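*Asks:* Sequence and predicted structure are below.
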Amino acid sequence: METLKQRNVNKLEDLQISVLASGSSGNAIYIESAQTKLLIDCGLTGKKTTELMGQIDRDPHELDAILVSHEHTDHIKGVGVMSRKYNLDIYANEKTWQAMDKKIGKVKTEHKFLFDLEELKTIGDIDVLSFGVSHDAADPQFYAFEKNSKQFVVLTDTGYVSDRMRDSLKNADAYLMESNHDTSLLRMGGYPWPLKQRILSDKGHLSNEEGALALVDMIGDKTKRIYLGHLSKENNMKELARDTVEEVLLRKDMGVNETFHLYDTDPDSAQNLFIL
């Protein structure tokens, strides 16, 4: 019989993940293994990021690195501050470095690392695959994290999900999927028309339904958790996003609430750590 001590060791061998914040006001995701502790993006102040890590009982002094998806403020606001304060390495592709370098302040050369598009890199004991998305940034990319044959995919900030992406990211154990807006709310809302056009374009953001339809092609037998992320405060609501995604998945005969479950994210509160 497995002892409590053995069970705790097994947990350390797996990935533990928390969506610290997700939304148009700021984004950060925490991933840890036995050897490695990472942030994916840091679009909040250093103080807020530290507070959110405290909500899951984690210390930023133990972080190893930040992986950056693209240079928009809601993804990099705290990157430079956190790197300077905690001596963290920063990974991004070359064009993203060029676009964000002046925005994040001075970073020590020894903390700057390239992570090229469609590269597989091992950071500590976590395998990380980068993949391109369609967004109005210099060279946006997101990441899939793998350990012990289990995979967590982060896919937000994209105007569409290509067939290639759907195939290569299929059957992950967990996803953070963009569910940015309800199209009707966006069209009727108070945003200027050029901003509406930008969000609705192929280089904008996925609507609730678009994210759900992408998931239809990606969910597999291994999939257990789907987190709905990057919700717009003005053009979406948690309940609306969840209901829309659930309705699409049910309509497509997917096993929502049976073989896998949907989870909300929040721009201000960290989600509980889960074990992959």
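*Replies:* Received the coordinates, thanks.
*Asks:* from here on, contacts and neighbour counts on C-alpha atoms
*Replies:* Noted.
*Asks:* which stretches of the stretch 51-200 of the chain form strands?
*Replies:* 65-67, 89-92, 112-114, 120-123, 126-132, 141-147, 150-155, 174-178 (DSSP state E, counting those that start in this stretch).
*Asks:* Save those strands as CSV, and put in distance to Asn272 too.
*Replies:* Below are the strands of the stretch 51-200 of the chain laid out as CSV (distance: least, Cα to Cα, whole Å):
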stretch, distance to Asn272
strand 65-67, 20
strand 89-92, 25
strand 112-114, 30
strand 120-123, 23
strand 126-132, 21
strand 141-147, 18
strand 150-155, 16
strand 174-178, 14
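*Asks:* Please produce JSON lines containing those, extended by mean neighbour count.
*Replies:* Shown next, in JSON lines, are the strands of the stretch 51-200 of the chain (neighbours: other Cα atoms under 10 Å):
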{"stretch": "strand 65-67", "mean neighbour count": "25"}
{"stretch": "strand 89-92", "mean neighbour count": "24"}
{"stretch": "strand 112-114", "mean neighbour count": "15"}
{"stretch": "strand 120-123", "mean neighbour count": "14"}
{"stretch": "strand 126-132", "mean neighbour count": "20"}
{"stretch": "strand 141-147", "mean neighbour count": "22"}
{"stretch": "strand 150-155", "mean neighbour count": "22"}
{"stretch": "strand 174-178", "mean neighbour count": "24"}
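*Asks:* Below is an additional structure, to be compared with the one above:
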Amino acid sequence: MGLQFSVLASGSTGNAIFVETENQSFLVDAGLSGKQMQQLFEQIGKDISKLSGILVTHEHSDHIKGLGVLARKYKLPIYANEKTWNAMDGLIGKIETGQKFIFQTGSVKTFGSLDIESFGVSHDAAEPMFFVFHHQGKKLALITDTGYVSDRMKGTIHNADAFVFESNHDVSMLQMGHYPWSIKRRILSDVGHVSNEDAAIAMSDCIGDATKRIYLAHLSKDNNMKDLARMSVQQTLASKGFITGEQFELYDTDPTTPTPLVAI
């Protein structure tokens, strides 16, 4: 089996990613209702009750909406950093002490043959962090919900076999759109979300010989479109000498439909 994953849901309405090896399986975020999460698991033929745990990136509702329900129903361990735990207080209901685990930003936790590395990102949450999964020489890097991609982040995720990479908005669509200026300013800020072009520029510094799959994630439903995101990223990568379809493939993600479960 190796290292397998599916982007169950991705976008401004809810986010969740399933990752598994032969002996471990984790859910990264549970940003849809408990019922929707169950349906997503059924679509990929997996059982929520068999999860080793849930990893939380940050406390925004599109990442934790179903967290409390799933944790209580299936008695699942939850891993988050201390500031995120504090920020979630009152948002996810009561969680038993035995299910609450601290996962410090910038640390590595080992579960059997799976190493999970956390790293900080730049977003307007208490202490947002994302994850790199290492298993038998393979590397899966997840990075969304960041206003920019720093050299430190690039160093952590560099040369992953597969990336789930934020491509949140098209700048012109956002600027011309109906959002109030305060929200536009937040999205465009260093603690907001990366645009299609900025995502591709960052990718060009992270793609390595091992990289075969890049999933464009967390697309705004109001300020982006799948075709536009893919075209913008392809063009920007091409200007940096990376030709999609030769070294690696680009894949879409969806707010309601999981990507096929694939091994890397």
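*Replies:* Structure's in. What do you need? Computed from a predicted model, the values in this text were never measured in an experiment.
*Asks:* Could you measure from Ala80 of the second structure over to Gln104 of the second structure?
*Replies:* 7 Å (Cα to Cα, to the nearest Å).
*Asks:* Next: Ser167 of the second structure.
*Replies:* Where Gln104 of the second structure is concerned, Ser167 of the second structure sits at a distance of 26 Å (Cα to Cα).
*Asks:* higher neighbour count, the two?
*Replies:* Ser167 (30 against 19; other Cα atoms under 10 Å).
*Asks:* Okay, the residue mapped onto that one from the first structure and Gly255 of the first structure: tell me how far apart.
*Replies:* Using TM-score structural alignment as the criterion, Ser167 of the second structure maps onto Ser179 of the first structure. Relative to Gly255 of the first structure, Ser179 of the first structure is positioned 19 Å away (Cα to Cα).
*Asks:* ok, now Ile226 of the first structure?
*Replies:* For Ile226 of the first structure, the distance to Gly255 of the first structure - Cα to Cα - is 12 Å.
*Asks:* which of the two has more neighbours?
*Replies:* Ile226 (22 against 16).
*Asks:* Quick check: that one is in a helix.
*Replies:* No. Using DSSP: H, G, I helix; E, B strand; the rest coil, the assignment for Ile226 of the first structure is strand, not a helix.
*Asks:* Which residue in the second structure aligns with it?
*Replies:* By TM-score structural alignment, Ile226 of the first structure lines up with Ile214.
*Asks:* can I assume its match is in contact with Phe165?
*Replies:* Yes. Taking contacts as Cα atoms under 8 Å, Ile214 of the second structure lies within contact range of Phe165: 7.0 Å.
*Asks:* how about Tyr143 of the first structure, what's its match in the second structure?
*Replies:* That one, Tyr143 of the first structure, aligns with Phe131 by TM-score structural alignment.
*Asks:* these two touch, right, that match and Lys109?
*Replies:* No. Phe131 of the second structure is not in contact with Lys109 according to Cα under 8 Å; the separation is 10.6 Å.
*Asks:* dump the residue contacts of the match of Ser167 of the second structure.
*Replies:* By Cα atoms under 8 Å, 6 or more residues apart in numbering, the residues touching Ser179 of the first structure are 156, 206-212, 228-231, 241.
*Asks:* Helices along the stretch 101-250 of the first structure, start to end?
*Replies:* 163-168, 183-188, 193-200, 208-218, 238-251 (DSSP state H, counting those that start in this stretch).
*Asks:* Touching, Ala16 of the second structure and Asp29? I think so.
*Replies:* Yes. Taking contacts as Cα under 8 Å, Ala16 of the second structure lies within contact range of Asp29: 4.9 Å.
*Asks:* Name the residues contacting each of the two.
*Replies:* His63.
*Asks:* Would you check that Tyr143 of the first structure makes contact with Ile126?
*Replies:* No. When contacts are counted by Cα under 8 Å, Tyr143 of the first structure is not listed as touching Ile126 (11.7 Å).
*Asks:* what do Phe131 and Lys109 of the second structure both touch?
*Replies:* 116-117.
*Asks:* corresponding residue for Trp181 of the second structure in the first structure?
*Replies:* Under TM-score structural alignment, Trp181 of the second structure pairs with Trp193 in the first structure.
*Asks:* Could you report the neighbour count for that match?
*Replies:* So Trp193 of the first structure, with other Cα under 10 Å, has 12 neighbours.
*Asks:* contacting residues for the aligned residue in the second structure for Leu249 of the first structure?
*Replies:* Under the alignment (TM-score structural alignment), Leu249 of the first structure pairs with Leu237 in the second structure. Applying Cα under 8 Å, 6+ apart, we find Leu237 of the second structure in contact with 200-201, 203-204, 243-244.
*Asks:* Could you identify which of these has the most neighbours?
*Replies:* Ala200 (26 neighbours).
*Asks:* From His123 of the second structure, how far off is it?
*Replies:* 19 Å.
*Asks:* who touches the aligned residue in the first structure for Asp252 of the second structure in this structure?
*Replies:* Using TM-score structural alignment as the criterion, the counterpart of Asp252 of the second structure in the first structure is Asp264. Neighbouring residues of Asp264 of the first structure by Cα under 8 Å, 6+ apart: 227-229, 238, 242.
*Asks:* Dump these to JSON lines, plus distance to Arg164 of the first structure and neighbour count.
*Replies:* Formatted as JSON lines, these follow (distance: Cα to Cα, whole Å; neighbours: other Cα atoms under 10 Å):
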{"residue": "Tyr227", "distance to Arg164 of the first structure": "22", "neighbour count": "21"}
{"residue": "Leu228", "distance to Arg164 of the first structure": "21", "neighbour count": "28"}
{"residue": "Gly229", "distance to Arg164 of the first structure": "21", "neighbour count": "31"}
{"residue": "Lys238", "distance to Arg164 of the first structure": "29", "neighbour count": "18"}
{"residue": "Arg242", "distance to Arg164 of the first structure": "26", "neighbour count": "18"}
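*Asks:* Out of those residues, flag the one nearest to Ser24 of the first structure.
*Replies:* Gly229 (9.5 Å; Cα to Cα).
*Asks:* how much space between the closest residue to the closest one other than its chain neighbours and Lys108 of the first structure?
*Replies:* Spatial nearest neighbour of Gly229 of the first structure, chain neighbours left out: Glu178 (4.8 Å); criterion: Cα to Cα, 6 or more residues apart in numbering. Per Cα to Cα, Glu178 of the first structure is found 33 Å from Lys108 of the first structure.
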